[in-house]
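*Asks:* here's a sequence, model it:
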Amino acid sequence: VKFNDILEHLYKMTHNPSDKRHIILDLDSTNVETHGHQDESTYIYHYDTTGYHPMVLYDGLTGDLMKFMLRKGSEYTSTGVVSFLEPVLFSLRRTYPEATILVRGDSGFAVPQLYDLCEEYGVHYLFKLKANATLHKLSSFEEELFLTNYKTDYSKYHCQYNDFSYQAKSWSRSRHVIIKIERSPGELVPRKSFIITSLRLDAPDILKAYNKRGNMENYIKETKLDFGLDHLSHSSFLANQAKAMILAVAYSLVNAMKQLVLPKEFSKSRMSTLRTLFIKIAGKSISHAKKIKIRLCSSAPYKEAILKMLENIHLLALG
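*Replies:* Down below sits the predicted model:
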């Protein structure tokens, strides 16, 4: 819990309440590989690997890691999601009362308890729904219209949208569902996608907003590959949990640095790139009583960028 408090504190330090108007929270789960006999590790069929199944929450606009929870490998995608997300929503509503907040997630997070939670906090949501017999029935007319409009034209991409109200038996009320029917060149049968949302936008815009959550995969990839959170090797779950959270904080510190310190042209760079450009370089640090001097090679190609970073760090310290 304390490590997640650090993630929250870093986020609030990085984003001024007066400037923060839009927050997009991307929920996901991922795999962390293990090797050997490690506590709570198990085979995860979806990833075809043995490991843990953590839940992650990123700011989809900035890449900030908002929260991380290591879970045993047998946990389902949405297990514990309400208790995971609610403290974040409570904190964000207090710190950024004027901000519009949107929560996005794939079909693994499409559970009614999460819709209720978002509505309780006045937060918009976008979740993909798993198709079922009722959804297919409600969209049958739209499918017939699609086949009438495009018939046997299999040489081009075709797409059609519609929306309707839908209430599953476990839901407290009916909600807005978007349907997308599409067929790629060479395909015989059109494909359907269903999105549940509180947004009142045109269907294409809603689908576009949902599809942008794919950028979160880049954040997950950087966290895992550039910071070593792709595997955990301790035998105890507690030790692995501590290591995972330390790596999560490291990612968040660097992401804060990207936004506050780095020159704009490097603010979107991955840690693997920053390591090559600014960390693993020839140089010498000389410490005096009240000063630290950094001597770079005379031909250092990114000397100006490093000087700009030092200037920005100084301005932060003054602020």
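*Asks:* could you use CA atoms for every contact and neighbour count after this?
*Replies:* OK.
*Asks:* all strands for the stretch 1-150 of the chain, in order.
*Replies:* Secondary structure of the stretch 1-150 of the chain (DSSP state E, counting those that start in this stretch): strands at 22-29, 32-33, 42-44, 49-52, 55-59, 65-69, 100-105, 124-129.
*Asks:* kindly apply the preceding question to the stretch 201-319 of the chain instead.
*Replies:* Assigned by DSSP E, counting those that start in this stretch, the stretch 201-319 of the chain shows strands spanning 283-287, 292-296.
*Asks:* ok, back up a step: and the strands of the stretch 1-150 of the chain: which comes nearest residue 189?
*Replies:* Each of the strands of the stretch 1-150 of the chain was checked against residue 189 via CA to CA, and the shortest separation belongs to strand 124-129, namely 19.7 Å.
*Asks:* my read: residue 247 touches residue 226, true?
*Replies:* No - in this structure, residue 247 is not within contact of residue 226 by CA atoms under 8 Å, at 9.9 Å.
*Asks:* one more sequence to fold, the one below, so I can look at both together:
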Amino acid sequence: PLWHLVCSDARGLTPLDEARPSQATLSRLLNCLGTDANIDTVHEGLLRLAIWRWRSLPWIQRPRHVTLDIDGLPIEVFGHQSGSAYHGHVGSRIYSPLIASLAETGDLVGGLLREGNAGPAEEADTWIPHLVQRLAEGLNLAIDQVLVRLDAGFTDNATLEAMDAREIDYLGRLKSNSVLQTQAEPYLKRPRGRRPETSREWCHDLDYQAGSWTSPRRVVLVVQENPDDLLLHSFFLVTNLSKLDYPAEKVLALYRKRGKAEAHMGELKSALNVHLSSTDRGASTVQQVMARNQVSLLLSLYAYELLHGLRCLLERQTRQGWSLMRVREQVLKVAATLTVHARRVTVHLGAAADKWWPTLLRGLP
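*Replies:* Here you go, the predicted model:
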């Protein structure tokens, strides 16, 4: 009734006497948004929301380079929804979506739902380049100003080749194998002198070509020494960043900032408790069920973006740290009443809102 009254051109309260449509159900909404064209529009809207928030920052606070973190987010399902599958590593029946986030601002800019038995990098070779291109266009950045940061499961040949072909900078962890270990063996030696009481590490650049790669790629070997361990630890990073601009130590420092993306996705799961539970509903195909759940996933990312935008605004206004849970419990969960008088709809917020809402309203413009 409120929206019907506000959006009508009729005078006074006469719109309230008109017939209104029946209450829409979530399933009808998901069926409507689950068509191919509408899913693309919903995904574009999520990206535009992040771009709009980025452009609202003062010019001096906008980073000149952005880092796009790509990671998987297993979502457990209860039942036998079409497309879900048991995953041995997770230990439950899941869907396996991909989530993309901006490290510098904390925005979630994309989500791709995949079946539960999908490989870690499945569909990443087409989805990531398209997302990078659209993000660069929206932020008015060149392609080489967007860095893609990946986990070990996404550094397969197809994904790396797709980014190489479009000249996209990337950085990711590489799974170890016997050939890599043999190549790294000469560097797995402790420096001369007494062992330090604290941990230390050092890096080396290697050129490595896997059997499925068409050409060698730059690999950074990271060697770690802990005081209480007899053996040295090592892992590998693969990148196409130049050695001149990004020495090995700088590459390692960039990769270690990936923890921000995991923190953002942890907040997404804890604060919003994302569930994908579309059932088969009669004659629904697997594609229709997956489409409805894709929309549900994107709507959850919309909710995160709105909460995150309010959180950043409150942090700027109050100079305090805010979590998504705190924003939801202390700012959004407040009582309100609506009154209609003299052709005006007035929202009366409860006394619990007096603490933060005046500050929030001052910063909204």
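*Asks:* quick one: TM-score?
*Replies:* Counting by TM-score structural alignment, normalised by the length of the first structure, the TM-score of this superposition works out to 0.86. Behind it: 306 aligned residues with a CA RMSD of 2.5 Å.
*Asks:* how long is stretch 270-285 of the first structure end to end?
*Replies:* End-to-end span of stretch 270-285 of the first structure (CA to CA, to the nearest Å): 25 Å.
*Asks:* same deal with stretch 226-246 of the first structure?
*Replies:* Where stretch 226-246 of the first structure begins and where it ends lie 14 Å apart, using CA to CA.
*Asks:* for it, which outside residues touch it?
*Replies:* By CA atoms under 8 Å, 6 or more residues apart in numbering, the surrounding residues in contact with stretch 226-246 of the first structure are 3-4, 31-35, 37-40, 51, 68, 70, 223-224, 247, 250-251, 270-272.
*Asks:* residues in contact with residue 160 of the first structure?
*Replies:* Applying CA under 8 Å, 6+ apart, one finds that residue 160 of the first structure lies in contact with 146, 180-182.
*Asks:* residue in the second structure matching it?
*Replies:* For residue 160 of the first structure, the aligned position in the second structure is residue 202, judged by TM-score structural alignment.
*Asks:* which helix or strand contains its match?
*Replies:* strand 200-208 (DSSP states H and E).
*Asks:* next helix or strand past that strand?
*Replies:* Taking DSSP H and E as the definition, the helix or strand that follows strand 200-208 of the second structure towards the C-terminus is strand 217-225.
*Asks:* what subset of the contacts of stretch 226-246 of the first structure is buried?
*Replies:* With neighbours counted by 16 or more other CA atoms under 10 Å, these contain buried members at 3-4, 31-34, 38-40, 51, 68, 70, 223-224, 247, 251, 270-271.
*Asks:* in the longest helix along the second structure, what counts as buried?
*Replies:* If you go by DSSP state H, the second structure has its longest helix at helix 286-318. Along helix 286-318 of the second structure, the positions that meet the burial threshold by neighbour count (16+ other CA under 10 Å) are 288-302, 304-305, 307-314.
*Asks:* contacting residues around residue 249 of the first structure?
*Replies:* Shown here is residue 249 of the first structure, whose contacts under the criterion CA under 8 Å, 6+ apart are 3, 6-7.
*Asks:* tell me the spacing between the aligned residue in the first structure for residue 128 of the second structure and residue 91 of the first structure.
*Replies:* In the first structure, residue 128 of the second structure lines up with residue 85, judged by TM-score structural alignment. In this structure, residue 85 of the first structure lies at 10 Å from residue 91 of the first structure, with CA to CA as the measure.
*Asks:* who has more neighbours, the two?
*Replies:* Between residue 85 of the first structure and residue 91, counted using other CA atoms under 10 Å, residue 85 has the larger neighbour count: 20 against 13.
*Asks:* and the gap between that one and residue 27 of the first structure?
*Replies:* 9 Å.
*Asks:* residue 48 of the first structure too?
*Replies:* 21 Å.
*Asks:* of those two, give the one with the bigger neighbour count.
*Replies:* residue 27 (25 against 9).
*Asks:* show me what contacts the more buried one?
*Replies:* Shown here is residue 27 of the first structure, whose contacts under the criterion CA under 8 Å, 6+ apart are 55-58, 103-106, 109.
*Asks:* of the residues you listed, which ones are shared with the second structure?
*Replies:* Among the contacts of residue 27 of the first structure, those whose aligned partners also touch in the second structure, counting by both residues aligned by TM-score structural alignment, their matches' CA atoms under 8 Å, are 55-58, 103-106.
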